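Chemist: What follows is a predicted protein model with its sequence.
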Amino acid sequence: MSAGERRAFNGGERIALYLTADGRCEACGADLETGFHGDHVIPYSRGGVTDVVNGQALCPPCNRKKGNSTMTQRRLRAWQKRALDAMDLSPGPNFMVTATPGAGKTTFALAAVEHFRRGCRNIVIVVPTSHLRYQWANAAAQFGLQLDPKFENSNLAVNRTYDGVVVTYGAVASQPHVYRRMSQSAFVVLDEVHHAGEDRSWGNAVKTAFQNATKRLLLTGTPFRSDDNPIPFVAYEPDENGILVSKSDVQYNYGDALVDSDGVVRPIVFPALDGEGTWDAGGVTTSGRIHNEQDPKEAKRALRTALAPDGKWIPSVIEQAHRDLIDARKETPDAGGLIIAEDQAKAKRYAEVLTSITGRAPVLAISEDPFASDKITAFANSRDPWLVAVKMVSEGVDIPRLIVGVWATNVEAELFFRQVVGRFVRTRRSPSGEPDTSIATLFIPSLPSMIQMAKKIEREIDHALSDKAKDDDVPAGNGGGGSTQPQGIIPLDSTRAEHHATILSGEQWLTPSIEEATRRVTELGFTPTSTNVAFAAKLTAKIMSEAAVVAQAPAVPAAPGMLFDMATPTTEPVAPPAPAAPAAPAAPAVPNYKKVSALRQQINIIVKRMCKTKGIEYSALNGELNRRVGVEKREKATIPQLEELLRIVTDMDRGR
């Protein structure tokens, strides 16, 4: 700060601050009166300039309360404040944060830049894609930081108009020495730092470019392996299997975010859809199902066939997704949908399918379109229903209105899957500050690997590692341009999508449970969307679980029944008359039909699983089980017989 630079805002600047704030304190919202304070967002004592871009109008009490801190720090979520405190105490130049998509990594990073920038000459943000350069620059402006998203290597130095630059890993790799000079005494943010490990030359370039930086903040959405190409500045530690995985200074996963009182993320439902594909392989016609646990190679070929736009599977999935989006827009009028395609050719065809279904062309964002980034930005701020993309929306792109998605790609990499999920779980707040209560839905194919990834998302198994996209026919990394169809395999046809399972909160419900939940939802007059059916299944399972426990308890006097209300998915006991004398509380009596229903459903789930995993014929296994307990048909079994059946089938499933 030069000695002659003024500290106070002048009269014209104060008027501008007042008008920008609409006459209200920007901290508490109270009406501003004569004598309001023109405050520096970044305090004058910490290098903040006396300029309206760094100013805000505050009432005197809020300004005194703020003191020498920044308003940004006071707006941080609890996890971000904890992370900033941890970074303050971290002695070294490197600090790594692993936070679930949607948690607010960008906000945290900019708060950290603001906090530490006095000791740094430049700011350098490195991102995976060109579109993210503009998103970071726009976000930084809200912090009073001016970043150049159009910086070219030929510029050699930061324009004095800016505090720093936002560039891609590709740009750094092409001329690392440009950034070596620029990053001397700089604050460097490596966004989605795992990208630096995609190519050995990229990792070497990052090390060369930023080894002299004063502070390096590394961001990622999930832990990752070191593989054969450790990423510079990342610390690694062995997991329980001895595999080196990234070590974070702060970790904030989806499970943390889901229960966070700040309302960081929204719940998500995964309907997993099965179906049959038919293809020609060297003149031989072959058919197979997507959910095939015995032959993963055939399952992948079936999926590729199902993804062919001329078949019946993918159009039927898009139809279901559009129905869910229509229902979501009744509650959230600007709710949006996203289809993730495996390549640009299919993305164009899916856009045509959507147009035929909805009567309206979706927004198509593919890398060959020079205006793709502008289209994504426009979509984020519009009320358009659908966006179709390949990989441009998988990482970092912030479109909180996305609620319904379709996974229409054969990529099985867990990191990519988590990044896509992150597009749907971001919440937004109402003008009053309340987070929205909508629930996201992502339709996925019923590949066993996809189902497991969906279950892990909400259970958040420690050391959830990214897997390279492994494919028996397609080279890893494909998906940006041409067709991914393997040579020698020609899609012929596919069936319409069939429900296999729905995953919610890490739990899986198979078709019988979903069919029962759909019936209940329909009977109650609600539209049976994927979301409310999933919650109905979850509630039904809860009731049945309680019934199964009570079924084994001693008989008790009659007690209240249960009220099933889909509008408020909870179980509410009907209040009984007050007892004549004090008595110990008794477990609620459960009608026998609920006990029977609970037992039969548990038996059916295990039987279906055994048939699929052990190759047993369904009718043969059921016949054998019925004979063991002496019943001709399951419908005629008594509660003791069903309990015995459940014990038998459970022992069989566990190999006893």
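Modeler: Thanks, I have it.
Chemist: drop to CA atoms for contacts and neighbour counts, all remaining ones
Modeler: Noted.
Chemist: Name the nearest residue to A537, ignoring sequence neighbours.
Modeler: Leaving aside its sequence neighbours, A537 sits nearest to A517 (Cα to Cα, 6 or more residues apart in numbering; 5.1 Å).
Chemist: ok, and for the helix or strand containing that neighbour, which residues are buried?
Modeler: Following DSSP states H and E, one finds A517 within helix 511-523. If you call a residue buried by 16 or more other Cα atoms under 10 Å, then helix 511-523 has these buried ones: P512, S513, I514, A517, T518, R520, V521.
Chemist: next one: stretch 127-145
Modeler: Here stretch 127-145 shows 127-140, 143-145 as buried, counting by 16+ other Cα under 10 Å.
Chemist: Narrow the residues you listed to those in helices?
Modeler: S130, H131, L132, R133, Y134, Q135, W136, A137, N138, A139, A140 (DSSP state H).
Chemist: Quick check, the third one in contact with V397.
Modeler: Yep, that's L132 we're talking about. Yes. Shown here, L132 and V397 form a contact pair, counting by Cα atoms under 8 Å, at 6.8 Å.
Chemist: Quick check: D324 is in a helix.
Modeler: Yes. Under DSSP: H, G, I helix; E, B strand; the rest coil, D324 sits within a helix.
Chemist: Find the nearest non-adjacent residue to it, please.
Modeler: T529 (5.7 Å).
Chemist: what does W79 give?
Modeler: Y252 (7.4 Å).
Chemist: Would you map the helices across the stretch 551-656 of the chain?
Modeler: 592-614, 618-629, 639-653 (DSSP state H, counting those that start in this stretch).
Chemist: possible to save the ones you listed as CSV with distance to H115?
Modeler: Compiled in CSV, the helices of the stretch 551-656 of the chain are given as follows (distance: least, Cα to Cα, whole Å):
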stretch, distance to H115
helix 592-614, 54
helix 618-629, 64
helix 639-653, 57
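Chemist: Next one for the comparison:
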Amino acid sequence: MPLPELRNCQREAFDQYMADRKKTWLAMLTPGAGKTMFALAVAAKLKEMGVTNKVAVFVPSDNLRQQWAAVAAGFGLDLIPVRESADYEDWEFDGFVATYSQMAAGEGAERAHKAISTNRTIVIHDEVHHLGEKRAWGVGTIRASEGAERILMLTGTPWRSDDARIPWCTYDSDTGEVDVDFAYEYGYAVADGICRAVEFHSYDAELRYRDVMTEVTVSLKDSGKGRELGKMFDAVFDPNQPWTPGLLARAHELLMERRRDVHDAGGLVVTDSLETAEAIGKILERISGQPPTIVTSEKDDAVDQLDAFRKDGSRMWLVAIRMVSEGVDVPRLMVGCYLSRWKTPLYFRQFVGRFVRVRPECGPGFDAHVIIPAVSVLMEHAADIEQQLRDFSMALDGNDDDSDEWKHESCPANEAMKDQEATVPAQAGAADPHADPEARDALCEHGDAGSGQATLPFEQTVEVGSAEFYQSDRRGVGVSSAVYLPGEQLCRDSGMPTTWTRHLLSVLESKGVLAQVLGVAVPAAPPEPPKYRMKQMLRDEVKRLVYRLARMQARATGMDTKEYRGKRQRVINAELAKRFEYRAQCSSSTLKTIIAFLTSSIEQEAAADRRRTVCVK
């Protein structure tokens, strides 16, 4: 049967895995890049070659069992999601899919170990960072995997939030970071069109309380990271306060605007408890007129509900209690609300990963929108993600504007600017679209453990203020409310979906009329990243492409050994030095030219490889 075609990044990971031939191998692919497809292509190929005859997959959640089994069928692999103990050794199947929690119990680990060790088995650990060497899941899964022929580990975030080490991984002695065999990060994925860009909207709010006889006002963005922040969220997260309902109203407005372009776009709200999820569900039903889908691992039909939401584009909102943190493929999710107290970069990145999956029907510029509270720790997480993308884009493009992106014919900003270019609308942006207290009165929540500020007596709370738009972050560039809100109003006045606000602002800025059209003072552009960082990224990219081209050439000659690959790398580097100059002496512009040259060479080699494959068949 014809196997599914792999994306370039998946093919690159596949090629490197087959070339390395290591027993344990770790791939870091950013959420949305397609770890599942890559791993199953490896499993199918090893089975075809006779290296293995069974496949065992371990996943962090129940819904992923069915998802892996369904995708595996497309690769000619029949995997059974483990429900009964006999499923581990069911001879009618090519292997099984089990959860890490099933390994925490002694019987599950022993049954899996027997099935794995008595066959030539490739073991795939999905989101391996869930395992800690001395944690229950880790201990059981390590036992189950003993005797495996191959161990393939997958993750989008190769670190843990505690100090436990990830099994089978090696760590850099200087940095303490996990050594990966293959890395494909978010910046590459967006540049390659594999992942969608995310625009973060942060909202602030004020809490007024009485201390002795004095009324005190505190805000989210100034609340630090101590326990008082958690207490503040206890107050503002109260569904009876105006804050949360107002934020959800704003999120629903964004979703409706996005559905003008993408008719089945969906939204996701993540929270921490069933009680809160149900309260959020009632608020969303009042706002949207449609009850949302609420999924939690406590419900027996959670997997079925999630699958139904994935397929039914008429359903607008999904509310989840951590269950949709990772590994779930719902490409139509385009608006998110982070209403969780979890503050770790691991969890935050996995949440953001739910919105980066691209779809053929969505052209350039169809960004996802994620609403977060204006809390320093969350805004830092968002900035880290966006800065990575901005640095990568600037390193390759030499600038930080998005002008090429807005040449796409589907971008309404271009149409709007045909008549707006030299026109200053009267009082443009003067109206505050968030001023309606009935519609915009809320924000998310987040908690943090730590210390540093005195505990605030929130038991004497007077009231929680309405949600206030604070900042929009896209590709590492922040736009304050003073600029964003007038731009959003201009979108409304022009009949454009407000989800195109940042695009419109980019067009106005590129034409030099942003301040004139909006009638506001525009802050200076953020400083570029250090030149040394940009140049190092270019050098790393050249090194990566040289290695990839050498592997492809080695495979073509049938001499795919470490020694021959090294020889081909030296030959390629010598040719580059002759054609251009020694890499250490290359300017940034020359490095970009080398990258273009290598990319073209790789495409030609890939085309030749496809022709050879057809001839063999």
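Modeler: Right, received. Where do you want to start? Every value quoted in this text rests on a predicted model; they were computed, and no experiment measured them.
Chemist: care to give me the TM-score?
Modeler: The TM-score (TM-score structural alignment, normalised by the length of structure 2) is 0.69; 461 aligned residues with a Cα RMSD of 3.2 Å.
Chemist: Okay, the counterpart of the residue nearest to A537 of structure 1 in structure 2 and V520 of structure 2: tell me how far apart.
Modeler: For A517 of structure 1, the aligned position in structure 2 is occupied by G487, per TM-score structural alignment. With distances taken as Cα to Cα, to the nearest Å, G487 of structure 2 is found 10 Å from V520 of structure 2.
Chemist: How about Q102 of structure 2?
Modeler: Taking Cα to Cα, one finds Q102 of structure 2 at 58 Å from V520 of structure 2.
Chemist: again, but for L274 of structure 2
Modeler: 44 Å.
Chemist: do N414 of structure 2 as well
Modeler: 21 Å.
Chemist: Could you do V216 of structure 2 as well?
Modeler: V216 of structure 2 is 32 Å from V520 of structure 2, by Cα to Cα.
Chemist: Same question for C169 of structure 2.
Modeler: 53 Å.
Chemist: got the contact list for the corresponding residue of structure 1 for G95 of structure 2?
Modeler: Residue correspondence to structure 1 (TM-score structural alignment): G95 of structure 2 is matched to G164. Applying Cα atoms under 8 Å, 6 or more residues apart in numbering to G164 of structure 1 gives the contacts N122, I123, V124, I125, Q146, L147, D148, V158.
Chemist: Aligned against structure 2, show me the partner of the second one.
Modeler: Going back to what we said before, that points to I123 of structure 1. So I123 of structure 1 corresponds to V55, using TM-score structural alignment.
Chemist: Quick one: classify its match as helix, strand or coil.
Modeler: With three-state DSSP as the criterion, V55 of structure 2 reads strand.
Chemist: My guess is it contacts I122. True?
Modeler: Yes. Using Cα under 8 Å, V55 of structure 2 is in contact with I122, at 5.1 Å.
Chemist: so what sits against both of those two?
Modeler: A43.
Chemist: Closest one to A413 of structure 1 out of the buried residues of helix 511-523 of structure 1, please.
Modeler: I514 (27.7 Å; Cα to Cα).
Chemist: Can you tell me, leaving aside adjacent residues, what's nearest to the closest one?
Modeler: A537 is the one closest to I514 of structure 1 (Cα to Cα, 6+ apart), at 6.0 Å.
Chemist: Need the counterpart of that neighbour in structure 2.
Modeler: So, by TM-score structural alignment, A537 of structure 1 is matched to L505.
Chemist: tally of neighbours for F597 of structure 2?
Modeler: 14 (other Cα atoms under 10 Å).
Chemist: what sits against it?
Modeler: Contacts of F597 of structure 2 by Cα under 8 Å, 6+ apart: none found.
Chemist: Tell me how far it lies from L545 of structure 2.
Modeler: 10 Å.
Chemist: Overlap in contacts, those two.
Modeler: Common neighbours of F597 of structure 2 and L545 (Cα under 8 Å, 6+ apart) do not exist.
Chemist: Next, count neighbours for the aligned partner of G266 of structure 2 in structure 1.
Modeler: Using TM-score structural alignment, the equivalent of G266 of structure 2 in structure 1 is G336. Applying other Cα under 10 Å, we find 27 residues neighbouring G336 of structure 1.
Chemist: Hmm, G336 of structure 1 is touching V388, no?
Modeler: No. With contact defined as Cα under 8 Å, G336 of structure 1 does not reach V388; the gap is 11.0 Å.
Chemist: element containing the closest residue to T157 of structure 2 other than its chain neighbours, please.
Modeler: Excluding its sequence neighbours, the residue lying closest to T157 of structure 2 (Cα to Cα, 6+ apart) is L346, at 6.4 Å. Following DSSP H and E, one finds L346 of structure 2 within helix 345-352.
Chemist: mean shift of that helix relative to structure 1?
Modeler: In the superposition against structure 1, helix 345-352 of structure 2 averages 1.0 Å from its aligned positions (mean Cα distance after the TM-score superposition for structure 1).
Chemist: show me what contacts the nearest residue to the match of G95 of structure 2 once chain neighbours are set aside?
Modeler: Spatial nearest neighbour of G164 of structure 1, excluding adjacent residues (Cα to Cα, 6+ apart): I123 at 4.3 Å. Applying Cα under 8 Å, 6+ apart, we find I123 of structure 1 in contact with V113, R117, L147, D163, G164, V165, S183, A186, F187, V188.
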